[in-house]
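> coords please:
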Amino acid sequence: MYRQRRFKQQTQPEELNRWLVSYADYMTLMFALFVVLYALSLLKQDEFTALTDSITKVFEKAPRGEANFEHLSLTPIAVNSQLATANAAAATLIAPEAALTNTAPLSDIRQQYLGAPLNTIEQDLRTALSDLIDQGVTKLVEDDDWLVIELNSALLFASGSATATSSARTVLQEISKIINPINNFLRVRGYTDNIPIRNELFSSNWELSVARATSVLRVLESLGTAPQRMAIEGFGEYYPTADNATASGRAENRKVAIAISRFGYQSAAPAFTEQNDVLEQQLQQVTQADGSIQVVPLPGGGIRITTRRDNPDAVTERQDP
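From the prediction side, this is the model:
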């Protein structure tokens, strides 16, 4: 006869703290989210705009009716420029001091105010210059900081001349309708081929490129483009975009480019005008009582405007606290 043993079943306590695992995961995700949001809030406005423009270019669809991919600017020069920009950004993260020595100035544009978006300007220019783009005498090239309108010299000038033709004024008039309402900086750049020129007007290709850029700038100024937004750059034969060994390459290198910066010009005149108005009101308030004004220099710098003449040396004798 077997004696049956009764095993006492021990009841295990129920786990009531399992919710802490999910709660900890949730708090970790929330912490990571707020760290990313804080990092985005520290970005500068121009850097954030450049980032959004780059992302927009990647996902931007091609316009209907265009069989080529010219609007993507996937030329070797543009690709090399983008690769150089990416390498410079990577070098900045690794060694900022070394990266600063390799960066080129932005054509001496010191006012870092964003102008009109380059994507919108490019669309308007493609619509206005569609016939010239189809004929191959005009190109639109966009990189990180510039939208460049390349105009063939045969469209603007006679051979060996820097005097703008009537057709040049017609083309520039269409361009001015788009670039005049915006405040973006403009750089008019002249280029030539490598065939030397020497005549009574120009002793080198450099002078010819500068003269042609100047002529285009003068036409734009006469059409109402603000002169404080523009500057001239002459590159001569030293920055070719095509092979000068062929006739077609030399024809492509003879051009004038209008570069539109993503930065815009902002005049400081309204601020000074407002300050002058405040000073004028203060002077009027002072002269209403006595009719005379006394300007007293302060020991720590600056001046004091007063009408009191009972003790003129009181201000100068007072010592700084």
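
> When you work out contacts or count neighbours from here on, use the C-alpha atoms and nothing else.
Fine.

> can you give me the helices for the stretch 151-300 of the chain?
With helices called from DSSP state H, counting those that start in this stretch, the stretch 151-300 of the chain shows them at 153-156, 166-179, 205-222, 247-253, 269-287.

> For the shortest one, list every residue counted as buried.
So that's helix 153-156. 153, 155-156 (16 or more other C-alpha atoms under 10 Å).

> now do the fourth one
By neighbour count, with 16+ other C-alpha under 10 Å as the criterion, the buried positions of helix 247-253 are 250-253.

> And for the longest one?
Using 16+ other C-alpha under 10 Å as the burial criterion, the residues of helix 269-287 that qualify are Val286.

> Pull the distance from that helix to the chain's centre.
34 Å (C-alpha atoms, centre = their mean, to the nearest Å).

> and for stretch 238-255, what are the contacting residues?
77, 150-154, 190-194, 237 (C-alpha atoms under 8 Å, 6 or more residues apart in numbering).

> Following up with a second sequence; could you model it the same way so I can compare the two?
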Amino acid sequence: MYRRKIHDDDDDSHDRWLISYADFITLLFAFFVVMYATSSINLNKYQALSSSVVTAFQGKPGQTPSMNTDTPSSLQNKSAILKPLPLNYLYQEKKQRDLDKMRAMGQQLANVLALWIEQKQLSILQGEFGIDITLRSDLLFKADQSALSEQGPYVIKLIGEQLKNEYRTVQVEGHIDRHMYSEDTNPEARRWETTATQAARVAAILGMRGVSSKRMSAIGLADTKPASSSENNLAQSVNNRIIIRILTAESNAQQAANNTTSTQLEILPKTEQALQATPDTPDMVAPDTVTPDIAAPVTITPAAGAAGP
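Predicted coordinates for the structure are as follows:
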């Protein structure tokens, strides 16, 4: 009787796992090659790879997960938003905000002083450096330009109440027409004295109404900056004026920088030895005939900042 030979399981090869391992290594190598190929940002390659992966794992070709379809140019524009803003833009924005605050304060002052604005006795102007409140002298002072009028302190009080809570620098300028005190023996000195006194009195009243004296200054400019060069009476009355200037933050910072003394040079009188060492010139006096009039050293300090921008 013929018997079929029993197949022995021991005859199977034990190296068949190497085939699966080799296939896995090949797929892994192909995967890294694809990843390396798409390492550079390319939206089309990324979409193709995503579609292939979804098809391989889900078995649904043609279906890809929803994703952002922005073009590279739009992505570049969005990334530009994250860049730091330039300093010039920040400076301009800060300056504009300060000007807006100044405009609001000027409008409030105009509302309070509307009566005298309608009567053309004062005006409020806003410029790049701040707000100028120009008051005619006959509104604040009597005809002699030295004593305050009846309504002068009240007008200054209204202005002071609006400025007392402000952190800004306030400058008071006194101006006068060149024809004033022309009959005096020394009219120029009288005009300087009058404008300085007027500016100081206005600043003192502002200080009494709450404006900090540390951020106020008063100066008399006599007839050096006339508002009009005409010879009629109206022009002369316009030249007699008081200007209350409220500086912007930028102007205040510039003025503070100008007033800062960084380096000072002390100038000493020449000694006798220095005069002897100086070469003789026809215009020089002999050293033994020079008698210095200055007994102590003279210190030259920087001049104060300009009263107005």
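
> coming back round to it: now the helices of the stretch 151-300 of structure 1 in TSV, with distance to Ala24 of structure 1?
Below are the helices of the stretch 151-300 of structure 1 laid out as TSV (distance: least, C-alpha to C-alpha, whole Å):
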stretch	distance to Ala24 of structure 1
helix 153-156	68
helix 166-179	56
helix 205-222	64
helix 247-253	64
helix 269-287	54
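
> ok, now which ones touch the aligned partner of Leu135 of structure 2 in structure 1?
Here Leu135 of structure 2 is matched to Leu151 in structure 1, going by TM-score structural alignment. By C-alpha under 8 Å, 6+ apart, the contact list for Leu151 of structure 1 reads 137-139, 255-257.

> Apart from its chain neighbours, what residue comes closest to Leu151 of structure 1?
Thr138 (4.9 Å; C-alpha to C-alpha, 6 or more residues apart in numbering).

> do Val256 of structure 1 as well
Once flanking residues are discounted, Val256 of structure 1 sits nearest to Gly190: 4.6 Å by C-alpha to C-alpha, 6+ apart.

> May I have the residues that are in contact with the equivalent of the one you found over in structure 2?
Counting by TM-score structural alignment, Gly190 of structure 1 lines up with Gly174 in structure 2. When contacts are counted by C-alpha under 8 Å, 6+ apart, Gly174 of structure 2 is found next to 195-196, 198-199, 218-222, 241-243.

> Would you reformat the residues you listed as TSV and include neighbour count?
Shown next, in TSV, are these (neighbours: other C-alpha atoms under 10 Å):
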residue	neighbour count
Thr195	27
Ala196	20
Gln198	27
Ala199	24
Ala218	22
Ile219	21
Gly220	23
Leu221	20
Ala222	25
Arg241	27
Ile242	26
Ile243	23
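
> Dump those into CSV; add distance to Trp116 of structure 2 as well.
What follows is the contacts of Gly174 of structure 2, written out as CSV (distance: C-alpha to C-alpha, whole Å):
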residue, distance to Trp116 of structure 2
Thr195, 22
Ala196, 24
Gln198, 19
Ala199, 20
Ala218, 23
Ile219, 24
Gly220, 24
Leu221, 24
Ala222, 24
Arg241, 14
Ile242, 14
Ile243, 15
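
> Closest one of these to Lys45 of structure 2?
Ile243 (71.4 Å; C-alpha to C-alpha).

> what's the distance between the equivalent of that closest one over in structure 1 and Arg126 of structure 1?
The equivalent of Ile243 of structure 2 in structure 1 is Ala257 (alignment by TM-score structural alignment). Plainly put, Ala257 of structure 1 is 15 Å away from Arg126 of structure 1 if you go by C-alpha to C-alpha, to the nearest Å.

> Likewise for Leu93 of structure 1?
Applying C-alpha to C-alpha, the value for Leu93 of structure 1 to Arg126 of structure 1 is 37 Å.
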